[in-house]
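Asker: structural data only, the sequence is not supplied:
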C-alpha cells in the first residue's frame, strides 16, 4: 500500500511561534486538522530555516516579487537592512526538504515575503498589498511544486489527493 503524500505547511499555521513578531497564525481548518491526524504535515518556516531569529524586524520585497529576488533583481529588506540572503537560503532549504520527501504540494502563509502565493506587501512598509508571490513560493513553483495559501485549503487538499 502506497504511503499518503506529505504536504509542506507553514509552521506558523500549525501553531509554532515563528512569525516575525514571535506569534503564530494557528489555523483550526478541518482540512489541516485531518492532515495533522493522518501525519501528512511537514511543518516548515523558511525564514527560520534561512537563519533569521524570532522575533525579527518585519521584511518586505522591494523592487519586484519573489522570482525577482531569486534572480537577483530585487531584494527582501527590513527598514534598515537587506535580508535577501536569509530568504534565499530558507527557500533553498524548503525546496531541499520537498525534494527529500517527495513533496509536490505546499500550503503556505498568505502575504508573507517568503510564503505569499498571490499577494505580498509592496515594499513600502505601509501595509499595502500588491499582486505577487514570496521568495519560497516562487522557488517551489519554479520546481513544479504546487503552492496554496491558507485561504485555499480545499484546493490544496484536491491537489494532494491527485
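Answerer: All right, it came through fine. Keep in mind that this is a model prediction, so the values were computed, not measured. Numbers count the residues shown, from 1 in each chain.
Asker: only C-alpha atoms from now on, for both contacts and neighbour counts.
Answerer: Will do.
Asker: the closest residue to residue 60 other than its chain neighbours and residue 115: what is the separation?
Answerer: Closest residue to residue 60 apart from its sequence neighbours, by Cα to Cα, 6 or more residues apart in numbering: residue 123 at 4.9 Å. Per Cα to Cα, to the nearest Å, residue 123 is found 15 Å from residue 115.
Asker: between these two, which has more neighbouring residues?
Answerer: Neighbour tally, residue 123 and residue 115, criterion other Cα atoms under 10 Å: the higher count belongs to residue 115, 31 against 23.
Asker: does that one touch residue 109 like I think?
Answerer: Yes: look at residue 115 against residue 109 with Cα atoms under 8 Å: they come within range, at 5.4 Å.
Asker: identify the residues contacting the most centrally placed residue in the chain.
Answerer: Nearest to the mean C-alpha position of the chain, by Cα atoms, centre = their mean, lies residue 115 at 2.6 Å. The contact partners of residue 115, taken as Cα atoms under 8 Å, 6 or more residues apart in numbering, are 10, 108-109, 133-137.
Asker: neighbour count, distance to residue 49 and secondary structure added to these, as CSV?
Answerer: Formatted as CSV, the contacts of residue 115 follow (neighbours: other Cα atoms under 10 Å; distance: Cα to Cα, whole Å; DSSP: H, G, I helix; E, B strand; the rest coil):
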residue, neighbour count, distance to residue 49, secondary structure
10, 28, 12, strand
108, 29, 15, strand
109, 24, 15, coil
133, 29, 19, coil
134, 32, 15, coil
135, 31, 13, helix
136, 33, 11, helix
137, 32, 15, helix
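Asker: second structure follows, compare the two:
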C-alpha cells in the first residue's frame, strides 16, 4: 500500500481550503492502490487554518524537541504536527506501507526542502515533521 498527501489526491485540506491535485496520485487513490492522509487534519488542525512553518530547524529537530512549528499568527502548533505524524506512522505500520508520496515544502509532508520559518516564501533544506518520522522508520518518501 502507498500513502499519499490528501491534497495531492484532490482533497481541499490545505491551510487555505485548496487542493493541489496531481492526476497520477488521484488515479492511485481512485483505483484503491493508495490511501490519502493529511497529517495536519490528523493532528486536529482545522480547515482553513493559518499557514505554518518550522522555526529553528527541520522536522527531525521538531521530533527531538529542538525546533517548533508556528502558524503565521505566532501560535505554537508543534503538538498538532507531532500528533498527526504519529497517527500517520501508526497507520503506515498497520498497513505495511513502504512508500509515501507527499506534498513538497509542507511543514508536515515536505521532503528535501521546506519553508524556512520566516513566512517569506523562502526554502531551506529539510523535511517536514511527518516525513521525518516516517524516514526514521525506514519508509520511503517521494515528494511532489
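Answerer: Arrived safely. Owing to the predicted nature of the structure, the values given are computational and were not obtained by experimental measurement.
Asker: related to what we said a few turns ago, gap between the residue nearest to the centre of the first structure and residue 136 of the first structure?
Answerer: Separation of residue 115 of the first structure from residue 136 of the first structure (Cα to Cα): 6 Å.
Asker: same question for residue 123 of the first structure.
Answerer: When residue 123 of the first structure is compared with residue 136 of the first structure (using Cα to Cα), they lie 17 Å apart.
Asker: wasn't residue 89 of the first structure part of a helix?
Answerer: Yes: with DSSP: H, G, I helix; E, B strand; the rest coil as the criterion, residue 89 of the first structure is assigned to a helix.
Asker: which parts of the second structure are helices?
Answerer: 23-30, 39-42, 59-63, 78-94, 129-136 (DSSP state H).
Asker: any idea how far whichever residue in the first structure pairs up with residue 52 of the second structure lies from residue 130 of the first structure?
Answerer: With TM-score structural alignment as the matching criterion, the partner of residue 52 of the second structure in the first structure is residue 59. Per Cα to Cα, residue 59 of the first structure is found 15 Å from residue 130 of the first structure.
Asker: and what of residue 23 of the first structure?
Answerer: Separation of residue 23 of the first structure from residue 130 of the first structure (Cα to Cα): 24 Å.
Asker: what lines up with residue 36 of the first structure in the second structure?
Answerer: Match for residue 36 of the first structure (TM-score structural alignment): residue 29.
Asker: okay, strands next: where are they in the first structure?
Answerer: For the first structure, the strands defined by DSSP state E occupy 7-10, 41-44, 60-62, 75-77, 105-108, 119-121, 129-131, 146-149.
Asker: who are the packing partners of the last one?
Answerer: This means strand 146-149 of the first structure. strand 105-108, helix 135-142, helix 153-161 (3 or more Cα pairs under 8 Å, 6 or more residues apart in numbering; DSSP states H and E).
Asker: the ones you listed: which one's closest to residue 68 of the first structure?
Answerer: Across those, residue 68 of the first structure has its closest neighbour in helix 135-142 (8.4 Å, Cα to Cα).
Asker: which residue numbers in the second structure does the closest one align to?
Answerer: With TM-score structural alignment as the criterion, helix 135-142 of the first structure aligns to 129-136.
Asker: once aligned to the first structure, how far is the matching stretch on average?
Answerer: Taken against the first structure, stretch 129-136 of the second structure registers an average deviation of 0.2 Å after superposition, with mean Cα distance after the TM-score superposition for the first structure.
Asker: give the residue farthest from the middle of the second structure.
Answerer: Of all residues in the second structure, residue 31 has its C-alpha farthest from the mean position, at 22.6 Å, by Cα atoms, centre = their mean.
Asker: distance of it from residue 44 of the second structure?
Answerer: With the distance defined as Cα to Cα, residue 31 of the second structure ends up 28 Å from residue 44 of the second structure.
Asker: next: residue 55 of the second structure.
Answerer: For residue 55 of the second structure relative to residue 44 of the second structure (Cα to Cα), the value is 20 Å.
Asker: who has more neighbours out of these two?
Answerer: More neighbours surround residue 55 than the other of residue 55 of the second structure and residue 44, with 20 against 14 (other Cα under 10 Å).
Asker: find the nearest non-adjacent residue to that one, please.
Answerer: residue 117 (4.7 Å).
Asker: you'd agree that neighbour is up against residue 51?
Answerer: No: using Cα under 8 Å, residue 117 of the second structure is not in contact with residue 51; the gap is 10.6 Å.
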